[in-house]
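Peer 1: Can you look at this prediction? I've put the sequence above it.
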Amino acid sequence: MRLSKEYSNADYRMLLAIVAIAVVARIPSLSQILLSDHQTVYENLA
């Protein structure tokens, strides 16, 4: 029972990560906003 429970939790996390990546990949504007935010953060640090 414990092994199957841990396995299901790992599968759930992996599935959630895949879904999140797919959603970001299908929304170019969202990914551009995230990338621009990261660039501004790096510019502020530099």
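Peer 2: Yep, that arrived.
Peer 1: C-alpha only now, for contacts and for neighbours.
Peer 2: Fine.
Peer 1: now what about the helix ranked longest in the chain, what contacts it?
Peer 2: Scanning the chain for the longest helix, with DSSP state H as the assignment, gives helix 2-26. Outside helix 2-26, the residues that touch it by CA atoms under 8 Å, 6 or more residues apart in numbering are 30-31.
Peer 1: let's bring in a second one:
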Amino acid sequence: REKNQDPELDETLAHIEELEERIRVLERIVTENRTDLKREIDGLK
């Protein structure tokens, strides 16, 4: 991604990219097999 001349715009675009990544993670969590999810959660303990 190219840097813009507006630092505020760059900051906003970076924030949007972070939010998009979080959405991808949440989508993966809600769509994957519940058994896999339980195993992943148990692995965090």
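Peer 2: On my side now, so go ahead. Model, not experiment: these values are computed from the prediction.
Peer 1: circling back to that earlier point, the longest helix of the first structure aligns to what range in the second structure?
Peer 2: Taken onto the second structure by TM-score structural alignment, helix 2-26 of the first structure occupies residues 7-31 there.
Peer 1: once aligned to the first structure, how far is the matching stretch on average?
Peer 2: After superposition onto the first structure, stretch 7-31 of the second structure lies on average 0.5 Å away from the residues it aligns with, using mean CA distance after the TM-score superposition for the first structure.
Peer 1: any idea how far that stretch is from the chain center?
Peer 2: Distance of stretch 7-31 of the second structure from its chain centroid, counting by CA atoms, centre = their mean, to the nearest Å, is 5 Å.
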